[in-house]
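Chemist: sequence first, predicted coordinates after that:
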Amino acid sequence: MTTRRDLLKFSALAAAASALPSFAFAQGAKPVGKAAKPLNILILGGTGFTGPFQVNYALARGHKITLFNRGKRPSPEWPGEVEQLHGDRNTGDLKSLEGRKWDVCIDNPTSLPFWVRDAGKVLKGNVGHYLFISTISVYADGSKPGISEGDALAVYKGKDAMAETQEALRADIENLYGPLKALSEAEAHKQFGERVTIVRPGYIVGPRDETDRFTYWPHRVAQGGEMLVPGDGSDPVQIIDGRDLGEWMIRLAEAGTVGTFNAVGPKDPLTMDAMLRGCQQAVGGKPTYTHVTPEFLEEQKVGELPIWTSAKSGPYAGYGAVSNKKAIAAGLTYRPFDTTVTDLMAWFRSLPAERQAKLRAGITREQEADLLKKWHAAKR
């Protein structure tokens, strides 16, 4: 079942996405109008999963874009001029940002408070609005549906949050990820004052998603045959298309919107069964769905069924029903579910055959067959 550890593992995979093939699948077909006022936008990161969606949308809206990253991965071919600055936040190398001014800074990759502190040292007074990508994992209690932005945050219990490193984070993901993200949010307010926007996504999906956490489901549906489905089908599921998230970030910047928002979707509640039916409508396939209980999955030590969490119990039972009312009121919109699935699978099928053959999330067909056999045997 999904845990905070899974969220970080999948987020790390997403952040590792480089200049992926067939980027055209990620562009979207609707024409984009120009913004009322062009902005000078600095994006920290920008070449991972959602960053390119921000860049492309911002360029289409008429904004000027500067990217700051290590330059370790090739950038996509942008449809306009993009300035590229290099440095390394792990070592505090932000020299290329010194003496520059921007209207907006969007901070995509940060999970360590000292990254925000160091950015503040260079950018404070030189940036009018700071937008920080956080996570729903910052909440102290993920067990109750309806988590809202004002709920208590996870507490850091280590010795020195500013001394934490990526290596330490990877070694103790379960205990450090949420608390360090929460402290990064606090540091953002400390460094940039009231002109701060905190965006807390859950599962980000769609084209360019290298994690396969959502891809597993439409991919499996398309294969057909008897399919193992966790729970009774009524458990809530929340996902957001990376394009919807990235484009909304730019609109928040344009509007100068500040505050904290849960960036989860869709707009209306989505159950596990409804998600699978939507996948089937988008990709075809003739699966037969066999629901198994959470207790059976726990007994079989199955921990690789992404996206789904049981709404009945557990520390993450509320992760599928986080409140998004505030974000919707602030202009977050969602493209149709079948568009997300269709575009995702078109992109995924453009990848090399060997990449498609081994998904990075979910269970194998062999594991599934074995579980189904044991389930049917237990029901006799």
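Modeler: It's in.

Chemist: from here on, just use CA atoms for contacts and neighbour counts.
Modeler: OK.

Chemist: buried ones in the longest helix seen in the chain?
Modeler: For the chain, the helix reaching the highest residue count under DSSP state H is reported as helix 173-192. If you call a residue buried by 16 or more other Cα atoms under 10 Å, then helix 173-192 has these buried ones: 173-185, 187-189, 191-192.

Chemist: second structure for comparison follows:
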Amino acid sequence: MDSALVIGGTRFIGRHLVEELLSHDYDVTLLTRGNRENPFEGDDRVDHVEGDRTNETSLEAAATTGEYDAVFDCVAYHPSDVRAATRVFDDCEAYVYVSSGAAYGREEIPKREDETPLHSCTPDQATDDSFETYGNRKAEGDRAVFAAAEEGVRAMAVRPPIVYGPHDYTERLDWWIDRVNRFDRVVVPGDGTNLWHRVYVEDVASALRIVAEDGQAGEAYNVGDRRLVTVEEMVELIADSLDTSVDIVNAGPRELAAGDIALDDYPLYREYPHVLSTAKLAALGWESTPLEEAMDRAVTDHLESDRDGDENGPDREDEERVLGVLDTL
């Protein structure tokens, strides 16, 4: 393969995917609405087609601009998006859909591609835009991939959990980096053993490329950090990257109540562990970036940005009340 169309490639996962493809000598074309700054503006290796991916006519127009060996769909948020793309690009060598670990409909450890059931999706959920139906819509997108493969399209899905790293506009990890960078004492919800699988963004990008090149039609592949860390261990990784130390203060529901804070007010907190098996992807030759290296890059990018994730978690003033209560115990 030597040519690729990236549907959505200027913000986060798509941006890193473009860089991954360029590093492997692909000619890359972006399909975006043109509403955001294009970090590849002026790079003669990257063409840009303007269009709305939710409009099938825009997809058809993009298809006429060139012949693409691989199509990567980074911004398909409704199953109709996937069905349209697999129709328009049915003759490409690979169509890869960015799905999500949220597509899984049963809590088990770990979640495996060929065993763990997916969420159901009603017609109303399929057209909804709320966070509550995100997993349902992603699951139905996966089923659209499987259906396209049965019709002869080499379509595949990649399922990441929480993605972190440079240019992360969600700012979930930024909230924690900011806390560790600014304060000597960091409140960690619960006993610190909360486990929510995460994945470094460059590893998602390499997974997408590898699946396009070597994956099997009609298959889904989980992607996630090979070594998982608890939320407390994550804070320690951040502190090491910042070359600092912090006093980690665990606070349960009773203590957090002093600041009118709930456990799930904290970003990257999940009551039940969310763990994905990545053995299927590893069998294709994919490898995960060492956690220390991934966190160093994420922290460096945070320090060079103006992101603080402030809207993602509790106010520090509320946490100070919690710390005050704990100090009296």
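Modeler: Thanks, I have the structure now. If you're wondering where the values come from, they're calculated on a predicted model, not measured in any experiment.

Chemist: just to revisit the earlier point, what is the helix or strand just after the longest helix of structure 1 packed up against?
Modeler: From helix 173-192 of structure 1 onward toward the C-terminus, using DSSP states H and E, the following helix or strand is strand 196-201. In terms of contacts (3 or more Cα pairs under 8 Å, 6 or more residues apart in numbering; DSSP states H and E), strand 196-201 of structure 1 is packed against strand 127-133, helix 173-192, strand 259-263.

Chemist: in three-state terms, label the most centrally placed residue in structure 2 for me.
Modeler: The centre of structure 2 sits closest to Val163, judged by Cα atoms, centre = their mean, with a distance of 3.4 Å. Using DSSP: H, G, I helix; E, B strand; the rest coil, the structure places Val163 of structure 2 in strand.

Chemist: nearest spatial neighbour of it, chain-adjacent residues omitted?
Modeler: Of all residues not flanking Val163 of structure 2 in the chain, Val199 sits nearest, at 4.9 Å (Cα to Cα, 6 or more residues apart in numbering).

Chemist: what lines up with Gly51 of structure 2 in structure 1?
Modeler: Taking TM-score structural alignment for the superposition, Gly51 of structure 2 sits opposite Gly87 in structure 1.

Chemist: what's the burial count for its match?
Modeler: A total of 16 residues lie near Gly87 of structure 1 under the criterion other Cα atoms under 10 Å.

Chemist: show me what contacts it?
Modeler: Phe68, Asn69, Arg70, Gly71, Asp93, Leu94, Lys95, Ser96 (Cα atoms under 8 Å, 6 or more residues apart in numbering).

Chemist: pretty sure the last one contacts Glu83?
Modeler: No - proximity of Ser96 of structure 1 to Glu83 does not meet the contact threshold set by Cα atoms under 8 Å, at 11.6 Å.

Chemist: which residue of structure 1 sits opposite Thr300 of structure 2 in the alignment?
Modeler: When the structures are aligned by TM-score structural alignment, the residue of structure 1 matched to Thr300 of structure 2 is Ala346.

Chemist: now do that match against Lys95 of structure 1, distance only.
Modeler: From Ala346 of structure 1 over to Lys95 of structure 1 the distance is 40 Å, taken as Cα to Cα, to the nearest Å.

Chemist: could you do Leu183 of structure 1 as well?
Modeler: According to Cα to Cα, Leu183 of structure 1 and Lys95 of structure 1 sit 24 Å apart.

Chemist: and for Pro287 of structure 1?
Modeler: When distance is defined by Cα to Cα, Pro287 of structure 1 is 55 Å away from Lys95 of structure 1.

Chemist: of those two, who's got more company?
Modeler: With neighbours defined as other Cα under 10 Å, Pro287 of structure 1 and Lys95 compare such that Pro287 has more, 17 against 12.

Chemist: so who does the aligned partner of that one in structure 2 touch?
Modeler: The equivalent of Pro287 of structure 1 in structure 2 is Val246 (alignment by TM-score structural alignment). In this structure, Val246 of structure 2 makes contact with Val180, Phe183, Asp184, Arg185, Val186, Glu236, Ala239, judged by Cα under 8 Å, 6+ apart.

Chemist: the residue lying closest to the last one once chain neighbours are set aside: neighbour count?
Modeler: Same thing as Ala239 of structure 2. In space, Ala239 of structure 2 comes closest to Ser245 once its chain neighbours are excluded; the distance is 5.6 Å by Cα to Cα, 6+ apart. A count of nearby residues for Ser245 of structure 2, using other Cα under 10 Å, gives 17.

Chemist: what of Lys358 of structure 1?
Modeler: Using other Cα under 10 Å, the number of residues around Lys358 of structure 1 comes to 10.

Chemist: mind listing what's buried in stretch 80-97 of structure 2?
Modeler: 80-86, 88-97.

Chemist: what does stretch 304-320 of structure 2 give?
Modeler: Here stretch 304-320 of structure 2 shows Arg307, Asp308, Gly309, Asp310, Asn312, Gly313, Pro314, Glu319 as buried, counting by 16+ other Cα under 10 Å.

Chemist: how about stretch 210-225 of structure 1?
Modeler: Using 16+ other Cα under 10 Å as the burial criterion, the residues of stretch 210-225 of structure 1 that qualify are 210-222.

Chemist: counterpart of it in structure 2, which residues?
Modeler: Matched against structure 2 by TM-score structural alignment, stretch 210-225 of structure 1 falls on residues 169-184.

Chemist: what's next to the matching stretch, contact-wise?
Modeler: Applying Cα under 8 Å, 6+ apart, the set of residues contacting stretch 169-184 of structure 2 from outside is 11-12, 164, 186, 235, 238-239, 242, 244-247, 267-268, 299, 302, 307-310, 312-313.

Chemist: ok, 6 Å please
Modeler: If you take Cα atoms under 6 Å, 6 or more residues apart in numbering as the criterion, stretch 169-184 of structure 2 is touched by Val246, Pro267, Asp308, Gly309.

Chemist: closest to Ala217 of structure 2 out of those?
Modeler: Among the contacts of stretch 169-184 of structure 2, Pro267 lies closest to Ala217 of structure 2 (Cα to Cα), at 35.1 Å.

Chemist: now do the same for the closest one: its match in structure 1.
Modeler: Across the alignment, which pairs residues by TM-score structural alignment, Pro267 of structure 2 is matched by Pro306 of structure 1.

Chemist: having no further points to raise, I will conclude here.
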